[in-house]
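Visitor: next come a sequence and a model predicted from it.
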Amino acid sequence: MNSDQMKGKFKQLSGEIKRKWGQITEDDLKQAQGSMEKLVGKIQERSGDQRQAIEDWLRSQGLNE
């Protein structure tokens, strides 16, 4: 997946991410946009979920590095 595809998919999934992890804000998503590493870190920081579980869920949604 190239950078443009990831950004497009990220936009599509933003609402789903906020529903799954209610602690994630629009500002968090803006800061992490385009960087899987930052996104996983923000979700982990806010939710306390394990990094591997977050990465697995994102991959299952079609958002891979």
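Guide: Received, thanks. Numbering: from 1, shown residues only.
Visitor: for the rest of this, base every contact and every neighbour count on C-alpha atoms.
Guide: Noted.
Visitor: tell me, what residue is most central in this structure?
Guide: Centroid-nearest residue in the chain: residue 39, 4.5 Å away (criterion: C-alpha atoms, centre = their mean).
Visitor: is it true that that residue touches residue 33?
Guide: Yes - contact criterion C-alpha atoms under 8 Å: residue 39 and residue 33 qualify, at 7.0 Å.
Visitor: take the one below as the second:
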Amino acid sequence: MNWEQIEGKWEQAKGKVKEKWGKLTDDDITQINGKRDQLAGRIRERYGYTKERAEEEMKAWENDVRW
């Protein structure tokens, strides 16, 4: 699934994001509002990941997410 599809279905994606990255708060997810760069930044902040690691995780998640 590409990010445009995820962004378009953000209300449904919120739960999947929370399952994958449990350290993200509900406020984080609300503020992200489907924006990929915002999600990457919050993942880096909450998990202490490098930009590259956050991107790798997000790409893997995008490829694996199923509705």
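Guide: Received it, and whenever you're ready, just let me know what you need. Every value quoted in this text rests on a predicted model; they were computed, and no experiment measured them.
Visitor: circling back to that earlier point, quick one: the strand or helix carrying the residue nearest to the centre of structure 1 to structure 2 mean distance?
Guide: Counting by DSSP states H and E, the element that carries residue 39 of structure 1 is helix 36-47. Compared with structure 2 after the fit, helix 36-47 of structure 1 shows a mean deviation of 0.9 Å (mean C-alpha distance after the TM-score superposition for structure 1).
Visitor: in the helix or strand following that helix, what counts as buried?
Guide: Using DSSP H and E, the helix or strand that follows helix 36-47 of structure 1 in sequence is helix 51-60. Of the residues in helix 51-60 of structure 1, 54-55, 58 count as buried by neighbour count, 16 or more other C-alpha atoms under 10 Å.
Visitor: stretch 25-32 of structure 2 now?
Guide: For stretch 25-32 of structure 2, the neighbour count (16+ other C-alpha under 10 Å) marks 28-29, 32 as buried.
Visitor: among those, name the ones in helices.
Guide: Cross-referencing those against helices under DSSP state H gives 28-29, 32.
Visitor: just give me the closest of these to residue 15 of structure 2.
Guide: Taking C-alpha to C-alpha as the measure, residue 15 of structure 2 lies nearest residue 29 of those, at 9.3 Å.
Visitor: sec struct for the nearest residue to that closest one once chain neighbours are set aside, please.
Guide: In space, residue 29 of structure 2 comes closest to residue 14 once its chain neighbours are excluded; the distance is 6.7 Å by C-alpha to C-alpha, 6 or more residues apart in numbering. Here residue 14 of structure 2 is recorded as helix under DSSP: H, G, I helix; E, B strand; the rest coil.
Visitor: done for today, thanks.
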